[in-house]
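>>> got a structure for you, letters missing:
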């Protein structure tokens, strides 16, 4: 029995990949359950038969896709899909959190922020996209069971980069329709009012400013392997070089889909524009810190331990 359990656990863990993507048994499970990995997807008979820790690997703009799925309320990206001449648009959120919609025009809208929980959101998106392409009538498209093996979203598109538009609200839900009645307009305004103002920085990749009312944040999904990134951030923190604006404070990190997203608190009234130059300067300093070899100093090790304790796994 013990040998069978070990084998099954090893098979589940093998879906995580190796090296930087490996998840330790006592680490939080990347699925976001709040349990340790060994008690969730890493256990024999775990929460799901497959869990992919880095589902968007190989996707153009991987870090931006993660941000759009987890952090950004309203954004759209046009996708190019060989084999169909229909418009395909990737959206952060669709009405009623639909996985996908076929519009009256035949256009296909894919929703990133859905709750399939089948273990590989990129595979879910691929399956939904294929189903939407096969559907000719307008309506909602989704999954009612695990999609099984097949292409993931990054296998179905030919984009080499992403043209991301961040919206003030959810007006894009009706931008292909004519005038709306008062009830529709009111519902749309109510939905949009719940979306905090958000902007994507232009000087660096996958960094998003947001204003949540009581404070502002910069949340920046980074592509570097976690251990190397933590070492580099610790060096900058110990040297007092981790500011991105006057009065900013580096407060911790999210972990989502195999990548870390450092977060800074910003004074109210900072705005996005003033972050461009400091963010570019921080990116250059981070590149230098990533290239620094050798062991961390005692102060840097202490900084690293503090940073590691301020990680929250959301996916």
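Good, I have the coordinates. This is a predicted model, so every value here is computed, not measured.
>>> Could you use CA atoms for every contact and neighbour count after this?
OK.
>>> Next, work out how far apart the residue most central in space within the chain and residue 92 are.
The centroid of the chain falls nearest to residue 66 when counting by CA atoms, centre = their mean (1.7 Å). Using CA to CA, to the nearest Å, one obtains 10 Å as the distance from residue 66 to residue 92.
>>> One more to weigh against that first structure:
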């Protein structure tokens, strides 16, 4: 007799709330239906089913591609300010200030795709839904809509065209991606005099869901985080998947895939065309503790990637093990 499924039912009392009655919130906020799950794993999942699964490298060609993936998928609260493409920049006009840059954020109030603040600044959310099936187009369309909007205007999902510009056409090709992590989402209301009650409630929900996270300084797009009593390193790597899997297999076969004593390589997930290896760390380790081991691993990986001879039998077996532990994030 086959085992019964352990997959949680989608018809529980909390989950049975009609989608239309559940407000859209950030993907990692608690679902407003009261199920106790994150929105992404509850009513957000149902809203995402209709969208086709994107293929390829969503953020390829953007400055700091791995950090775009990290802010979209693994970082709770962060921002990065980037220069707009020349065609989208706005000159000062009357009381309207010049607009030469946008700030991308992991999440915005009420999961808005974007907003033009009253002071004229444009904020764009990365962890939002969209109907095109291409997150780069959804986010790029939201950014373009916010740039064209009047100050004080939020951009909602219904405002987004399905054929709008991709991020690669919105961000200047020579822009710099510098990530700033935040302990919460108070940057939403920085400088605001009055705070709408609905925005305040969304802010409180979002702040309650933030997990401690830090970006390493010695390597690119590697993020230490602490979830409950577990400590991890999640590292978005820029290499092509096949090349990277070969490199990881060579290290795994020789016992060099960990980050040192007390650490363990647990696998990798696939997100937007890139791989994100994950390590378990000793619970007491801080981000500073993993800086040295991560830098040493980067050197070992570079040496493994430089090898061009075929994988050995042991390395092929190791590669199969690495592949078997993969999962894909949408």
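Structure received. Bear in mind that the values here come from a model prediction, so they are computed numbers and not experimental data.
>>> care to give me the TM-score?
Here the superposed chains carry a TM-score of 0.79, computed using TM-score structural alignment, normalised by the length of the first structure; 272 aligned residues with a CA RMSD of 2.6 Å.
>>> who touches the residue nearest to the centre of the first structure in this structure?
Shown in contact with residue 66 of the first structure (CA atoms under 8 Å, 6 or more residues apart in numbering): 56, 221, 256, 257.
>>> switch to 7 Å and redo it
residue 257 (CA atoms under 7 Å, 6 or more residues apart in numbering).
>>> Report all helices and strands that the lengthiest helix in the first structure contacts.
As assigned by DSSP state H, the longest helix anywhere in the first structure is helix 276-291. Secondary-structure packing of helix 276-291 of the first structure (3 or more CA pairs under 7 Å, 6 or more residues apart in numbering; DSSP states H and E): helix 226-238.
>>> Strands along the first structure, start to end?
75-79, 88-91, 100-102, 108-111, 139-141, 165-166, 198-200, 207-211, 216-220, 249-256, 259-266, 311-313 (DSSP state E).
>>> And the residue nearest to the centre of the first structure, what's its match in the second structure?
If you follow residue 66 of the first structure across to the second structure using TM-score structural alignment, you land on residue 69.
>>> Please apply the same query to residue 92 of the first structure.
So, by TM-score structural alignment, residue 92 of the first structure is matched to residue 106.
>>> What's the separation between the residue nearest to that match when sequence neighbours are not counted and residue 172 of the second structure?
Leaving aside its chain neighbours, residue 106 of the second structure sits nearest to residue 126 (5.0 Å; criterion: CA to CA, 6 or more residues apart in numbering). Taking CA to CA as the measure, residue 126 of the second structure falls 18 Å from residue 172 of the second structure.
>>> neighbour count winner among the two?
Applying other CA atoms under 10 Å to residue 126 of the second structure and residue 172 shows that residue 126 carries more neighbours, namely 29 against 20.
>>> That one touches residue 105, doesn't it?
Yes - if you go by CA atoms under 7 Å, residue 126 of the second structure and residue 105 touch, sitting 6.1 Å apart.
>>> Quick one: residues contacting residue 203 of the first structure.
Applying CA under 7 Å, 6+ apart, the residues near residue 203 of the first structure are 276, 280.
>>> Show me what it aligns to in the second structure.
Residue 203 of the first structure maps onto residue 218 in the second structure, by TM-score structural alignment.
>>> now residue 134 of the first structure
That one, residue 134 of the first structure, aligns with residue 148 by TM-score structural alignment.
>>> Could I get the contacting residues of the equivalent of residue 102 of the first structure over in the second structure?
Correspondence of residue 102 of the first structure to the second structure, assessed by TM-score structural alignment: residue 116. Shown in contact with residue 116 of the second structure (CA under 7 Å, 6+ apart): 122, 123, 146, 149, 150, 151, 152, 153, 154.
>>> what about residue 116 of the second structure, distance to residue 243 of the second structure?
For residue 116 of the second structure, the distance to residue 243 of the second structure - CA to CA - is 41 Å.
>>> try residue 183 of the second structure
Distance from residue 183 of the second structure to residue 243 of the second structure, by CA to CA: 35 Å.
>>> So between these two, which is more surrounded?
residue 183 (15 against 12).
>>> Does residue 64 of the second structure touch residue 179 like I think?
No - between residue 64 of the second structure and residue 179 there is no contact under CA under 7 Å: 9.5 Å.
>>> Using neighbour counts, pick out the buried residues of stretch 232-240 of the second structure.
232, 233, 234, 235, 236, 237, 238 (16 or more other CA atoms under 10 Å).
>>> counterpart of it in the first structure, which residues?
Aligning stretch 232-240 of the second structure against the first structure (TM-score structural alignment) gives residues 217-225.
>>> Identify all contacting residues around that stretch.
With CA under 7 Å, 6+ apart, stretch 217-225 of the first structure has contacts from 20, 63, 67, 206-211, 259-266.
>>> and those, which are buried?
63, 67, 206-211, 259-266.
>>> from those, which single one is nearest residue 152 of the first structure?
residue 63 (16.6 Å; CA to CA).
>>> can you tell me which residues contact the closest one?
Counting by CA under 7 Å, 6+ apart, residue 63 of the first structure touches 206, 221, 222, 223.
>>> Including distance to residue 306 of the first structure, could these go into JSON lines?
Shown next, in JSON lines, are those (distance: CA to CA, whole Å):
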{"residue": "206", "distance to residue 306 of the first structure": "24"}
{"residue": "221", "distance to residue 306 of the first structure": "19"}
{"residue": "222", "distance to residue 306 of the first structure": "19"}
{"residue": "223", "distance to residue 306 of the first structure": "21"}
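>>> Now, those residues that are in helices?
Using DSSP H, none of these sit in helices.
>>> Which one of the residues you listed is nearest to residue 117 of the first structure?
residue 221 (21.6 Å).
>>> and the closest residue in space to the closest one that isn't next to it in sequence, how far is that from residue 201 of the first structure?
Sequence neighbours aside, residue 261 is the residue nearest to residue 221 of the first structure in space, at 4.0 Å (criterion: CA to CA, 6+ apart). Applying CA to CA, the value for residue 261 of the first structure to residue 201 of the first structure is 14 Å.
>>> cool, and residue 236 of the first structure?
In this structure, residue 236 of the first structure and residue 201 of the first structure are 21 Å apart, going by CA to CA.
>>> Around residue 190 of the first structure, how many other residues sit close by?
The burial count for residue 190 of the first structure: 13, using other CA under 10 Å.
>>> Could I get the contacting residues of it?
Counting by CA under 7 Å, 6+ apart, residue 190 of the first structure has no contacts.
>>> Recalculate using a threshold of 10 Å.
169, 170, 184 (CA atoms under 10 Å, 6 or more residues apart in numbering).
>>> how close does it get to residue 184 of the first structure?
Residue 190 of the first structure is 10 Å from residue 184 of the first structure, where distance means CA to CA.
>>> Equivalent analysis for residue 171 of the first structure, please.
Relative to residue 184 of the first structure, and taking CA to CA, residue 171 of the first structure is found at 11 Å.
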